[in-house]
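> sequence and predicted model, in that order:
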Amino acid sequence: MVERVVLITYPEQQIVKEAIALATTAGYNVVDVLTQRYLKRAKYGLGKGKLEELVSIVKEKQIDKVIFDETIRSTQAYNLAKVLQKEIIDRERLILQIFTKHALTKEAKLQIKLAEQRYELIRAKDKVRLEKMGEQPGFFGLGEYEVDVYINQIKRQIEFLNKKLIKIRQQRKIQRSQREEKGIPLVSLSGYTGAGKTSLFNLLTGENLPVSDQIFTTLRTTTRRILDGKNTLISDTVGFIRKIPPYMIEAFKSTLEELKFADVILLVIDVSEPTGELKRKYITSLNILQELGIEISNIIIVLNKQDLVSDNKIEEVEEYFRGEKLDYVVVSSKTGYGVNKLLQMVKSKIGEERKEYIIDYSIIPLISNNLEWLKQFSEMKTTKLENGLLLEVIAGKTILKRFEAHLEHARRNIRP
């Protein structure tokens, strides 16, 4: 049976919309929404009048749980739960529940467990403080010594999970080294959750990854080749959201650090959002990328969902992004509009070049493996000549340089 909840959030339409989407994605039925401009009052988070209104809603509408769309302290959660006799779920806990629901891979599950333990550690320290001050003896049923044991258990679990994730990061590092050695460029999709990253990924790769209106359906990094060229990979990553705490970003480090090593970052923006909301989500996403150490010059802004808006709206948004002095392109992952322009911008960023090589028949046996390799990671047209082959190749600079080194070595070692 779906649990009935009342949602407490801020009185802004887009914030209410996002909070409802979070609650719905977590599997709750939002029966009512209570709003207040300031949700950080000392005792309950709410003012006295709003608390009384909340008590009435909980009783009259048979509410099972209360979702508080803000980070609240353990003391506030305790005080609210005591008055309402209902479990209180704050914004961070709600996001963790969604992560848990959508985690499919071993890595994603480990990252979520790590985030959960860090969430608990922050609140366990608050419990200890309350115990020592004598404000809440036996808070949540934990005695003074039991709480200390509890904190140590959490710390040991965090250490254990970190070790497992370090091994996964090392495996990723090996995979990156192999990719870099082959000179294969990597493009990574990023952006606010729900911007259409996975739809764009499917369009560019021919994949059929599940697309959903729900939030945070992508928790793992999926990497495939771009259909337009054999020599470029693209990865889809976890989406961003406002007020995501640093410990959650840190917990997903092994996934998000793929962005740091990408040659190009596609920051996907839902252009159909109200302009103010679009700007807020863009700034949130850009700030997270900067926190991860991403070079701004490697970013292309992808204004997605062009098919849902008017030309006037496009012009308004384009004017804003011209002022941001970042490369941008308008696309539709549904119709394919603008995708060719996007791919040309990607090629320009990764430094693709077009070159021609005349290969004498006598050295082809010496570089046959290199030719097969080049064919895998480039666009190549072969024309037979009288004394050899003409290769017309489009590829990244690193790939071309590596092939040229093998070609020069073969030419030096050919017998006269």
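Noted; the coordinates are in hand.

> can we go C-alpha only for contacts and neighbour counts from here?
Fine.

> now the helices for this structure?
Counting by DSSP state H, the chain has helices at residues 13-25, 48-60, 74-84, 91-102, 106-133, 144-182, 197-205, 246-251, 253-260, 275-291, 311-324, 339-350, 364-376, 397-413.

> buried residues in stretch 317-333, which are they?
Within stretch 317-333, the residues that qualify as buried by neighbour count (16 or more other CA atoms under 10 Å) are 317-318, 321, 327-333.

> now the two most distant members of those residues.
Pairwise distances among the buried residues of stretch 317-333 were taken by CA to CA; the largest, 19.7 Å, belongs to Phe321 and Ser333.

> what is the burial count for Asp236?
Taking other CA atoms under 10 Å as the neighbour definition, Asp236 ends up with a count of 26.

> check Ala262 too.
When counting by other CA under 10 Å, one arrives at 21 neighbours for Ala262.

> then this one, side by side with the first:
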Amino acid sequence: MRVIPPPSMAQPPDDPFVVAGSGGVVLGEARTNHEGRHALLLVRGEEDTSEFEALVATMGISVVEKIEQKGNSDPRSYFGKGRLQDVADERKSAIKEHPWAKVDLVLIHTNATPRQLVNISQTIGLELWDRVRLLLSLFTSHASSVEARTQVRIAQLQSDRTVLRELMHQQTTGERAGYGGGGVTALQNVLANVGRELANLRRRQVRQTNAQREHRRQRVRSGAVTVGLIGYTNAGKSSLFRLLSGKKVLVEDQLFSTLETTVGRMEDSPRVLLADTIGFIDNIPNATLSAFKATLAEALEADLTLVLADASDPPLELERKLLTTRREVFERLYGEPVDDEFPWNDAMDPYHHSMQVVLTKIDQADEHMLDEAHATVAGLGFPPALGISAHSGDGIDALKSAILRHLFGSPSMIHVHPSVNGNGDAVERIVSDIYDQGMVTSNERDPNGTVSLTVWLTHAALEKLKARWNERIEVK
């Protein structure tokens, strides 16, 4: 993000504003392909930047140099004013052979305040991304559906509006054009346009949310049950979704390759639906996360939620990611405190959350790492975890069985008897109805024509079958 220079600074005619908004403002953030760009990374203190750099690499951006400054972050400009000016001078004086000659982007490893963003941008004079704007640019690159683009645009405008307000504050403090009268500054016009665009996008999002809610309501009325997949970004949600459903979805070893919800049926089970959705990441601001609340609702309001985590992560990294997932789901989105008494699987609690933790990528972890991963899950108060590998298939059958037990309890044995006088419905019709209502795992026919089926199905579906075929079926 580049911002408008203060009035005292001349602005070349070919150097437009680059702040989000409409009304004639050039949108630097509208660029979706950042492959091949070169950036400087500013880091304050001794912070681990590996995840941040992984996000940058996902977008094809090269970090030319990481510049560090010890001490606490400056509330006005992140780096100290003198050090920041040194960076600006070296960048401006870089000759063609200098490593910084191709740098067209500055990254700062923090969720910056509007004041910091404005001051850094005005000093260095290059496009500037903090952690939030890096995520938003990544989201913009990966947003493929109307729903995802709407959510990303809302989050982007909410973030950029704070910068516009800071710019307006700096440029209109004290005596100014229009002060005390009816004058309106250019920034006020831009801010008004941003507000109008946000209002239109939120109305569109409400329509999309209502449509999603109606689709969920219709699925519930039809007797379908839903399994939601949540977890830290790149935990393997899309890979597991593809394995369980057989449905093709984007599966990449990239952060945030999924931004919208994908719903598909679990294989061999017409009544079990799977919902794959966006991953979490640490320290996402509330306003940004809230824009995706409608997308997350598909997985969070499911009958069973699978919490995925990478078993190959070191214990401290696994703990951080699980804590992030727990915090984002329950403490921020639901507003519920989480402690040892949290009703993870208490079916007697009307607000219970039926949940199963799944440790993915177990083929990349040895026995000691798996033991540590299970201990970490237990230490955070989650239910006992199941381990799976979407690559080798290890643990998938056990996970499928656990899903069915969570949703249906125990399977039912249903015997379908032939009609006594030969005038009733054919056995095949009744068997077809049972296949439509549940997941059949065995099917046998005896010499008398009776068909015996082992079926996983909900209590409501079983009662419907009994009412429809009361004298033709026997349930054990």
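Cool, the structure landed. Remember, it's a predicted structure, so these values are computed and weren't measured experimentally.

> that older thread, highest mean neighbour count out of the helices of the first structure?
Between the helices of the first structure, helix 197-205 has the highest mean count of neighbours, a mean of 22, where neighbours are mean count of other CA atoms under 10 Å.

> okay, and that helix goes to which residues in the second structure?
Mapped onto the second structure using TM-score structural alignment, helix 197-205 of the first structure covers residues 237-245.

> got the contact list for the matching stretch?
Residues from elsewhere that reach stretch 237-245 of the second structure, judged by CA atoms under 8 Å, 6 or more residues apart in numbering: 229-231, 247-251, 258, 264-267, 274-277, 308, 390, 400.

> so who does Thr295 of the second structure touch?
Applying CA under 8 Å, 6+ apart to Thr295 of the second structure gives the contacts 260-261, 277-278.

> may I ask which of those residues has the most neighbours?
Neighbour counts for the contacts of Thr295 of the second structure were taken using other CA under 10 Å; the highest belongs to Thr277, with 28 neighbours.

> now whichever residue in the first structure pairs up with it, nearest residue through space, not along the chain?
Counting by TM-score structural alignment, Thr277 of the second structure corresponds to Thr237 in the first structure. With sequence-adjacent residues excluded and distances taken as CA to CA, 6 or more residues apart in numbering, Thr237 of the first structure is closest to Thr221, at 4.9 Å.

> from Val184 of the second structure, how far off is the aligned partner of that neighbour in the second structure?
Thr221 of the first structure maps onto Thr261 of the second structure when the alignment is built from TM-score structural alignment. From Thr261 of the second structure over to Val184 of the second structure the distance is 42 Å, taken as CA to CA, to the nearest Å.

> likewise Ile124 of the second structure?
Ile124 of the second structure is 29 Å from Val184 of the second structure, where distance means CA to CA.

> what's the burial count for the aligned partner of Arg354 of the first structure in the second structure?
Residue pairing (TM-score structural alignment): Arg354 of the first structure is matched to Pro411 of the second structure. As a burial measure, Pro411 of the second structure scores 19 neighbours (other CA under 10 Å).

> what residues are up against the nearest residue to Pro411 of the second structure once chain neighbours are set aside?
Taking CA to CA, 6+ apart, and ignoring the residues beside it in sequence, Pro411 of the second structure has Trp456 as its nearest neighbour in space, at 4.6 Å. By CA under 8 Å, 6+ apart, Trp456 of the second structure lies in contact with 404, 408, 410-412, 438-441.

> can these go into TSV with extra columns for distance to Met355 of the second structure?
As requested, the contacts of Trp456 of the second structure are exported to TSV (distance: CA to CA, whole Å):
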residue	distance to Met355 of the second structure
Leu404	13
Phe408	14
Ser410	18
Pro411	20
Ser412	23
Gly438	21
Met439	21
Val440	24
Thr441	24
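
> which of these are conserved in the first structure?
Contacts conserved in the first structure for these, using both residues aligned by TM-score structural alignment, their matches' CA atoms under 8 Å: 410-412, 439-441.

> show me these that map onto strands.
Cross-referencing those against strands under DSSP state E gives 412, 439-441.

> whereabouts in the second structure does stretch 166-183 of the first structure align?
Aligning stretch 166-183 of the first structure against the second structure (TM-score structural alignment) gives residues 206-223.

> and the contacts of the matching stretch?
Counting by CA under 8 Å, 6+ apart, stretch 206-223 of the second structure makes contact with 147, 225, 271, 294, 298, 437, 458, 460-461, all of which sit outside it.

> try 6 Å this time
Under the contact criterion CA atoms under 6 Å, 6 or more residues apart in numbering, stretch 206-223 of the second structure has outside partners Ala294.

> Val357 of the second structure -> the first structure?
Under the alignment defined by TM-score structural alignment, Val357 of the second structure corresponds to Ile301 in the first structure.

> what sits against that match?
If you count contacts by CA under 6 Å, 6+ apart, Ile301 of the first structure has them with 267, 328.

> can you rerun that using 7 Å?
When the contact criterion is CA atoms under 7 Å, 6 or more residues apart in numbering, the partners of Ile301 of the first structure are 266-268, 327-329.

> ditto for Leu259 of the second structure
If you count contacts by CA under 7 Å, 6+ apart, then Leu259 of the second structure has 143, 148, 277-278 around it.

> from the residues you listed, which two are the most distant?
Between all members of the contacts of Leu259 of the second structure, the longest pairwise span (CA to CA) is found for Ala143 and Thr277 and amounts to 12.6 Å.

> Asp126 of the first structure and Glu92 of the first structure, how far apart?
Counting by CA to CA, the gap between Asp126 of the first structure and Glu92 of the first structure amounts to 16 Å.

> one more: Asp270 of the first structure?
Distance from Asp270 of the first structure to Glu92 of the first structure, counting by CA to CA: 24 Å.
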